[in-house]
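J.: 3D, please:
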Amino acid sequence: MSALDPAAMVPHLMQLGTVLNRSRLVERAAEQVGIPVDRPGLTVLITLRMAGQPLRVGEIAARMQVVGPHVTRHLHELERADLVRRVTDPDDQRARLVELTEKGAGAAGRYLGAVLGWFAEAVADWSEEDRETFGRLLGRFVEDLQAHLVRE
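T.: I've put the predicted structure just below:
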């Protein structure tokens, strides 16, 4: 088995980006499940859903890799749509946390179900071993690349 040629990965990564953008995967899934928010707002919902607990604005921003004011702008829209609410942090009464409302949790769950369904269909013919290997290596690649870029 030969060593990985990073240059050979570039066309595949570019093609993946193109597929995700041209297919309008995010927008199609949001439309399919009836979520009336833009992509950044949707990312806030998914971040909260994946966290499984209320988060501070700074924590949401860190997980999204953006600055706090960016998140705050989208929170106003999400609050107006009754998808999130701010609650008092039980560990610090001065601080506020953001949590999904029932409507927001349902919307995020339906969205993830749609996207994950498409992903599952794309690898349905793969062996279980191939799916496990792909998932493990993709996660490792993203984490290692992110860690490397943070160090630079």
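J.: going forward, measure contacts and count neighbours with C-alpha atoms only.
T.: Will do.
J.: name the residues that touch the helix ranked longest in the chain?
T.: In the chain, with assignment by DSSP state H, the single longest helix is helix 128-151. With Cα atoms under 8 Å, 6 or more residues apart in numbering as the test, helix 128-151 has contacts from Val123.
J.: check stretch 111-122 too.
T.: Contact with stretch 111-122 is made by 25-26, 29-30, 32-33, 46, as judged by Cα under 8 Å, 6+ apart.
J.: of those residues - the most surrounded one?
T.: Counting neighbours by other Cα atoms under 10 Å, Ala30 leads these with 23 neighbours.
J.: which helices and strands does the stretch of helix or strand it belongs to pack with?
T.: Secondary structure assignment for Ala30, by DSSP states H and E: helix 25-33. Packed against helix 25-33, as judged by 3 or more Cα pairs under 8 Å, 6 or more residues apart in numbering; DSSP states H and E, are the following elements: helix 102-122.
J.: about what we covered before: greatest separation within the contacts of stretch 111-122: which pair is it?
T.: The two members of those with the most space between them (Cα to Cα) are Gln32 and Ile46, at 15.8 Å.
J.: let's see this one next to it:
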Amino acid sequence: MSRQLPDDFHVDYELARLVRHVRARSLAHLSRIHERLDYNTFVVFIAVCDAPEGVRASDLAESLRVHKSTISRAVTAMEQMELVHRVADPEDGRAQLLTPRPEAREQLERFRRESHDWLVTLMKDWTPTELSGFARQLGRLNDAMEDHPF
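T.: Modelled structure (predicted):
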């Protein structure tokens, strides 16, 4: 159900609706990764999984733009759930990198495949031109957001 808004608010409104839908779907299925996983920890877990060589907690805080204490709580929770572990940073033996446990990475990949399948179902009647245009525009918006952080 879409509300009538002035044109200059339409994009913002639709993006907010999209984020709400994606977040709600994620929340409904997080238990497939771990029964105690909450959404905020899930976001941090994704960032760990997306760092191929591992990532420092301080770098997570900076990239996710959250306080170090938020990352600390998420890391503690992920370690307790056995989703991540710490390894020595090969570039700085005093530092530690967070890496996902192989089974946890597999669970996230399964979650992502299921999410992809859900999106494919939602967009089954979109033409290839519509899909590629939508992807291109989303990429353009994401690039602009990275270049102009709030």
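J.: tm score of chain vs chain?
T.: Remark: TM-score between the superposed chains equals 0.82 [TM-score structural alignment, normalised by the length of the second structure]; 143 aligned residues with a Cα RMSD of 2.0 Å.
J.: quick check: buried residues in the biggest strand by length in the first structure?
T.: Longest strand of the first structure, by residue count under DSSP state E: strand 92-100. Using 16 or more other Cα atoms under 10 Å as the test for burial, strand 92-100 of the first structure gives 96-100.
J.: any idea which helix or strand comes after the helix holding Ala30 of the first structure?
T.: helix 39-51.
J.: what's the average distance of that next one to the second structure?
T.: Comparison of helix 39-51 of the first structure with the second structure after fitting gives an average deviation of 1.5 Å (mean Cα distance after the TM-score superposition for the first structure).
J.: what's the first helix or strand after that helix?
T.: Next along from helix 39-51 of the first structure, by DSSP H and E: helix 57-64.
J.: now for that following helix, which elements pack on it?
T.: When contacts are defined as 3+ Cα pairs under 8 Å, 6+ apart, helix 57-64 of the first structure packs onto helix 39-51, helix 68-80.
J.: rerun that using 7 Å as the cut-off
T.: helix 68-80 (3 or more Cα pairs under 7 Å, 6 or more residues apart in numbering; DSSP states H and E).
J.: thinking again about what came up before, export the buried residues of strand 92-100 of the first structure to TSV and tack on distance to Val67 of the first structure?
T.: Formatted as TSV, these follow (distance: Cα to Cα, whole Å):
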residue	distance to Val67 of the first structure
Arg96	17
Leu97	16
Val98	16
Glu99	19
Leu100	20
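J.: and which of those residues is nearest Asp82 of the first structure?
T.: Nearest member of the buried residues of strand 92-100 of the first structure to Asp82 of the first structure, counting by Cα to Cα, is Leu100, at 8.7 Å.
J.: that closest one contacts Leu83, correct?
T.: Yes. Between Leu100 of the first structure and Leu83 there is a contact under Cα atoms under 7 Å: 6.0 Å.
J.: for stretch 43-56 of the second structure, buried residues please.
T.: Going by 16+ other Cα under 10 Å, stretch 43-56 of the second structure has these buried residues: 44-45, 47-49, 54-56.
J.: any common contacting residues for Leu100 and Leu83 of the first structure?
T.: Here Leu100 of the first structure and Leu83 share no contacting residue, scored by Cα atoms under 7 Å, 6 or more residues apart in numbering.
J.: just give me the neighbour total for Asp89 of the second structure.
T.: 16.
J.: hmm, it is touching Gln96, no?
T.: Yes. Taking Cα under 7 Å as the definition, Asp89 of the second structure is a contact partner of Gln96 at 5.1 Å.
J.: so how many other residues sit close to Arg86 of the first structure?
T.: By other Cα under 10 Å, neighbour count at Arg86 of the first structure equals 18.
J.: so how far is Met64 of the first structure from it?
T.: 18 Å (Cα to Cα, to the nearest Å).
J.: then Phe141 of the first structure?
T.: Counting by Cα to Cα, the gap from Phe141 of the first structure to Met64 of the first structure is 18 Å.
J.: quick one: the longest helix of the first structure to helix 102-122, angle?
T.: Between helix 128-151 of the first structure and helix 102-122, the angle comes out at 120 degrees (axes from the mean of the first three to the mean of the last three Cα atoms, to 10 degrees).
J.: I am finished for the moment; much appreciated.
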